[in-house]
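Asker: Predicted model and sequence follow; I will ask about them next.
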Amino acid sequence: MAANTASIVKKFESRTSVIGIIGLGYVGLPLACAALKVGFHVVGFDIDAGKVQSLRSGRSYIDSIDDGIITKYVSSGFLRATENFERLRDVDAIIICVPTPLTKQREPDLSFIESTAVEIAKNLQEGQLVVLESTTWPGTTVEVVKPILEKSGLICGVDFFLAFSPEREDPGNIEFSTSKIPKIVGGDGETALLVANAMYSSFVSETVPVSSTQAAEAVKLTENIFRAVNIALVNELKIVFDAMNIDVWEVIEAAKTKPFGFMPFYPGPGLGGHCIPIDPFYLTWKAREYELSTRFIELAGEINVSMPNYVIDKLSKALDERERRGLNAASILVLGVSYKKNISDIRESPSLKIIETLEKRGSKVDYYDPHVPEITITREHPSLAGKRSIDWNPSSLSNYDAALIVIDHDAYDYGAIVENSSIIIDTRNSCARNGKISDKIIKA
C-alpha cells in the first residue's frame, strides 16, 4: 500500500479518480456537484429511490441546484445515481453523508452510519479511501466505522484509508458554496490524511488538516455548540428584556456597533436544521463516558427547546387581551415552515412543533410558505405530513385571528401582512426590519 500511495494521490490530483458519495441530500448532492465541476466522475448512492430516479431524470430536489446542472452531468455520464451498493467496488473514494439524528431520549442515533459502514464493508476494495462527513461524537470514525470496515478482512492503514471531514453546508447561503468553504480534514494516520487531503484539495478552495479524526469530529461539534449556546443566550435575554419592556433587537443592533469584543446573534422561535438542534447533544452524551457533565451545553439546549412554547404563550396572551378569546378554536396562520429563510428544508423546524402544539390545544392552523408547498413526513411530527400551504391572498388574512411569523422569507409582502392581519406575532423582528410599524405587531 505504501508503494501505491503516491499513485493514488496522483489520481486525485489529476481528477481521474471516481468518487462515490453515499447520501444525496443537502450535504451529499452539493458535494457531488463540487467534485463534478472540476472534472471528477461521481457515483451517487442513496436508499431513497425517489432521489435516485429524480437525478437520473435530470431533476434536482435541492433549491440551490438547478435542474440544468443535474441534466448536464447525467447526460454526459459524469454523474450516475444508484441504489446498488455493489457499485462501491468501482470507485476510488467513498464519502459518507448520511443523517445522524437523536433518539427520543436525545441520545445519538448512529444507525445510518452503522448500516452504511456494513454495506461498504461488503464491497470494500484495496486502496480505497473512506471518509465520514456525518456529524457525530469524537471517536466515531475509529471506534464505530473502522471496526465494521475491517470485518471485510482488509486492514485500515494497510489495505484502505480512513478519514473524517465534517460537512459545513449552509443551505440558502449563495456566498459560500461547498467549494468555497474551508474543509477540515483528519485522517486515521498520516498516510490517510495525505490521501484525503489530496482528494479534497482538488475541488475545494482550502483544506485545514488536523491531527486526527477525533480532532476533526470535535471541530464540527465546537462550531455548532458555539452557535447553539450564543443563540440560547440571546433567547434568554429576549425573555428578560421583554419583561422589562425593552426591545432585544434594538439592544443587539446597538451593541454590534462596538468594533471589538461583541458578535451579534439573534433570538428566534427555536432552533431548526440538521445541525444546531442536534449536534451539541452528541458531545453531551460522549462526555458521560469520562464522568463529565456539560452543564453549559445542556442549559443552552433547554432554553432553545423551550422557545416554541414561549412563542405560543405570547400568542395566547395576545388573543386573550385583544380578541377576548383563547387558543381553543382560534384560527391561526403560520408564516413559514422551513427551518430558515428562503429555503425548503423543514428538518427540525420550530414551525412544526408550534403547529402541532397549537392544533393539540384546539386551534385551527393553516400555513403559508412559498418554498414548502406541502409538509413531508418527519420523524418527530408525522401527523403533519400532507398538510399543504394555502395560496397567497392578502385579503384572506383578515379571516384569521392571528398571523404568526416564524420564518422571515424575503418573498413575503410584509406590508400586506400588517395591513390585513388582526394580530401579528413576529418572532424574527421581520416587520420592523422591512419598515412596517404597527400596534398590531407583537414581538415574540
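Answerer: Everything's here; your move. Note that the structure is predicted; figures quoted are calculated from it, not measured.
Asker: From now on I want contacts and neighbour counts done on CA atoms only, so please keep to that.
Answerer: Fine.
Asker: now the spatially most central residue of the chain: how far from residue 251?
Answerer: In the chain, the C-alpha nearest the mean C-alpha coordinate belongs to residue 274, at 3.0 Å (C-alpha atoms, centre = their mean). If you measure residue 274 against residue 251 using C-alpha to C-alpha, to the nearest Å, the figure is 29 Å.
Asker: Also residue 396?
Answerer: Taken as C-alpha to C-alpha, the spacing of residue 396 relative to residue 251 amounts to 35 Å.
Asker: now residue 405
Answerer: Relative to residue 251, and taking C-alpha to C-alpha, residue 405 is found at 21 Å.
Asker: Pretty sure residue 57 sits against residue 71.
Answerer: Yes: with contact taken as C-alpha atoms under 8 Å, residue 57 and residue 71 are classed as touching, separated by 7.4 Å.
Asker: Please compare the first structure with the one that follows:
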Amino acid sequence: MPSDIAVGRKGGTSMPADLAVIGLGHLGLPLAQAATTARIPTIGYDPDPRTVAELAAGRPPGGGAGTGAGSTQHEPGGGPLSAAGIRRMISGGFRTTTDSAELGRVRTAVICAPTPLGPDRTLDLSAVGEAARTLATRLRPHTTVLLESTVYPGTTEEFLRPILESGSGLRAGRDFHLAYSPSRVDPGNRSYGYTNTPKVIGGLTPACTEAAAAFYGRLADKVVRARGPREAEAVKVLESNYRHVNIALVNEMAVFCHDIGVDLWDVVRCAETKPFGFQAFRPGPGVGGPGVAIDPNYLSYQGRTIGYPLRMVELAQEVNGRMPRYVTQRCATLLNEHGKSARGARVLLLGVSYKPDVADQEGSPAREIASRLMELGAQLSYHDPHVPQWRVLGRPVPRADSLYEAAASADLTVLLQQHRTYDLQGLAAKAQLLLDTRGASPAGTAYRL
C-alpha cells in the first residue's frame, strides 16, 4: 500500500472530511483544532450529544458522560479554548457529529478516548474499546487508524487491533494502517503547542509508521519514529512516570525541610543553577490532571500482570497521595499556633483547578483538601477565576466575589494553585494568615509548604 494514504486534502468546508477525531475531550479537541488550522477537513465524533451540541453551537463543552467528557479544552498557544476559538474552528470547516456513519468517509481516524484510573488504579480502557467498536463497523480499506489515548504498552496490538479487525473484517497492516502516538498536550503551556512539540509515532508495520508520519507531519514540525507501537506506548509511560517520581521526590523534600527548618524553595533555587544532571521540580499540595502515574504491572485488558510492579511508581503515587493530608495538617497547625481551632475557622482556598490558568479540575488535590478541612469543622469558601461553581462532598462551596475582602476576613487563606491573575504580594498583605503551597509568594510574606 502507498505510505501517503494518511495525507488529507486541502480545501474548504464543502469538501468531505479527511480526518475524524473520535473523542472531543482534553486530547481530541486540541488535535482537531491543530488539524483545522492546517486546513485538513476535520470532523469530531463523540457519542455524547451534549458535547457535540455545545461545540456545534460554538461553546466549549462542559463535560459529560461521553468519550469527550470531563475536562476543559485549550488553545494551542496555551490559553483556554474560548467560544471565539471554537467559532474559528467551525468557520475553518470543523464540524461535530454523533453519527458514526461519518467515520466511514475519512482517510484518517484518531481515537482520543479517555482512559481514567479505576478504583484499583488501573487504566479504564472501556471508552477506547467502545470507540474502536464504533469505528470498526465503518472502517474502510486504506484508512489510517491512530490511537492517542494513554494506554499500557501492548494495547494497540493486543486490545485495539483485534476489535478493529473482528468488527471490520479487515486486517491491520495489510488492509488498513494502525499506529500509536502518545499525546503531548500541555494545557496552559504558552511556549509549546501542537506545532512545535515533536510527535512520536510507532506503527504496526513500517508502512503504518510512514502513513502516521505523513499525517502528523502536517501538524508538527518534527516527527519521531519509534520502533513500533509498544515503544511509542512506553514513551507515554516513561514521560508520565518521570513527572510523578520527580514531584514525589521534591514533595518528600518539602516535608523533610520543613521539619528541620530549612527553606526548600531556596534549596531548589540554588540547585537549579547546576547546568547538568538536575532538572528543577517544585512541591505542591498533590498531583492532578489527566497525566496519571502508570504502572504497567496491571494489564487490565489481559487480566494478567508482568509479575513485578514498578516500585518507584508505586512509591511516588503513595508519596504524592499523602500531600493533601499533609497540607490539611499544616492548616490546622497554623491555626492552632495563632490561637484558633480548625473547627469554626474561616478558610479561603485559592485556585481549585489542577494547573495554573486552566479550569480543569481533574484529579486536583483541592477537593480532598477541602473535604478534610470540612471534616475538621472549618467553614470553607473558595476563589478561582476559572471555576465559577464548585461542590465538595455534594455541597456547594461559597465563591468569594471580592478576593481581597475574603482574604482579609478569613482566618486562613491557602494558595493551592498559582493563577496568573493572583497578586500574591497584595494577597499576603491582606490575609490574616497565608499558607502558600506553591512557593509563589515573595519570600517572607507567607508560610510556605
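Answerer: Happy to help now that I have it. Quick caveat, the model's predicted, so the values are computed rather than measured.
Asker: now what about the TM-score between them?
Answerer: The pair, once superposed, lands on a TM-score of 0.91 when counted by TM-score structural alignment, normalised by the length of structure 1; 425 aligned residues with a C-alpha RMSD of 2.0 Å.
Asker: So between residue 57 and residue 71 of structure 1, which is more surrounded?
Answerer: Remark: of residue 57 of structure 1 and residue 71, residue 71 carries more neighbours, 18 against 14, as counted by other C-alpha atoms under 10 Å.
Asker: Point me to the helix or strand that includes the more buried one.
Answerer: Secondary structure from DSSP states H and E places residue 71 of structure 1 in helix 67-76.
Asker: now the helix or strand just after that helix: which residue numbers in structure 2?
Answerer: Counting by DSSP H and E, the element after helix 67-76 of structure 1 in chain order, helix or strand, is strand 79-82. Counting by TM-score structural alignment, strand 79-82 of structure 1 pairs with residues 94-97 of structure 2.
Asker: Repeat that for stretch 92-103 of structure 1.
Answerer: If you align by TM-score structural alignment, stretch 92-103 of structure 1 falls on residues 107-118 of structure 2.
Asker: So what touches the matching stretch?
Answerer: Applying C-alpha atoms under 8 Å, 6 or more residues apart in numbering, the set of residues contacting stretch 107-118 of structure 2 from outside is 5-8, 18-25, 27-28, 67-68, 103, 123-128, 131-132, 142-151, 290, 292.
Asker: Among the residues you listed, the buried ones, what's the ChimeraX command?
Answerer: Once 16 or more other C-alpha atoms under 10 Å is used to decide burial, the buried members of the contacts of stretch 107-118 of structure 2 can be selected in ChimeraX as follows:
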select :5,6,7,8,18,19,20,21,22,23,24,25,27,28,67,68,103,123,124,125,127,128,131,132,142,143,144,145,146,147,148,149,150,151,290,292
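Asker: Neighbour count for residue 405 and residue 251 of structure 1, which is higher?
Answerer: The residue with more neighbours, out of residue 405 of structure 1 and residue 251 and counting by other C-alpha under 10 Å, is residue 405; that gives 27 against 13.
Asker: what residue of structure 2 takes the place of the more buried one?
Answerer: So, by TM-score structural alignment, residue 405 of structure 1 is matched to residue 415.
Asker: One more: residue 389 of structure 1?
Answerer: Alignment note (TM-score structural alignment): residue 389 of structure 1 maps to residue 399 of structure 2.
Asker: secondary structure class for residue 202 of structure 2?
Answerer: Secondary structure for residue 202 of structure 2, judged by DSSP: H, G, I helix; E, B strand; the rest coil, is strand.
Asker: Look up how far residue 307 of structure 2 lies from it.
Answerer: Distance from residue 202 of structure 2 to residue 307 of structure 2, counting by C-alpha to C-alpha: 26 Å.
Asker: Looking at the two, which one has more neighbours?
Answerer: Here residue 202 of structure 2 and residue 307 are set side by side on neighbour count (other C-alpha under 10 Å), and the busier one is residue 202, at 28 against 7.
Asker: ok, the more buried one touching residue 236?
Answerer: No: counting by C-alpha under 8 Å, residue 236 is not a contact partner of residue 202 of structure 2; they are 11.9 Å apart.
Asker: show me where the stretch 201-350 of structure 2 has helices.
Answerer: Counting by DSSP state H, counting those that start in this stretch, the stretch 201-350 of structure 2 has these helices, from start to end: 206-216, 229-260, 264-271, 311-337.
Asker: returning to what we had before: and the residue nearest to the centre of structure 1, what pairs with it in structure 2?
Answerer: In structure 2, the residue paired with residue 274 of structure 1 according to TM-score structural alignment is residue 290.
Asker: now swap in residue 258 of structure 1 and tell me
Answerer: Under the alignment (TM-score structural alignment), residue 258 of structure 1 maps onto residue 274 of structure 2.
Asker: burial measure for that match, as a count.
Answerer: Other residues within reach of residue 274 of structure 2 by the criterion other C-alpha under 10 Å amount to 11.
Asker: what's near enough to touch residue 223 of structure 2?
Answerer: With C-alpha under 8 Å, 6+ apart as the criterion, the residues that contact residue 223 of structure 2 are 198-201, 213, 216-217.
Asker: ok, the aligned partner of it in structure 1 to residue 34 of structure 1 distance?
Answerer: With the correspondence set by TM-score structural alignment, residue 223 of structure 2 lines up against residue 207 in structure 1. In this view, residue 207 of structure 1 and residue 34 of structure 1 are 14 Å apart by C-alpha to C-alpha.
Asker: go on, residue 187 of structure 1?
Answerer: As for residue 187 of structure 1, its distance to residue 34 of structure 1 is 21 Å (criterion: C-alpha to C-alpha).
Asker: Could you do residue 432 of structure 1 as well?
Answerer: Here residue 432 of structure 1 is placed at a distance of 38 Å from residue 34 of structure 1 (C-alpha to C-alpha).
Asker: now swap in residue 299 of structure 1 and tell me
Answerer: If you measure residue 299 of structure 1 against residue 34 of structure 1 using C-alpha to C-alpha, the figure is 38 Å.
Asker: who's more crowded, the two?
Answerer: Of the pair residue 299 of structure 1 and residue 34, residue 34 is the one with more neighbours under other C-alpha under 10 Å, namely 19 against 14.
Asker: was I right about the more buried one contacting residue 178?
Answerer: Yes: Residue 34 of structure 1 is in contact with residue 178 according to C-alpha under 8 Å; the separation is 6.5 Å.
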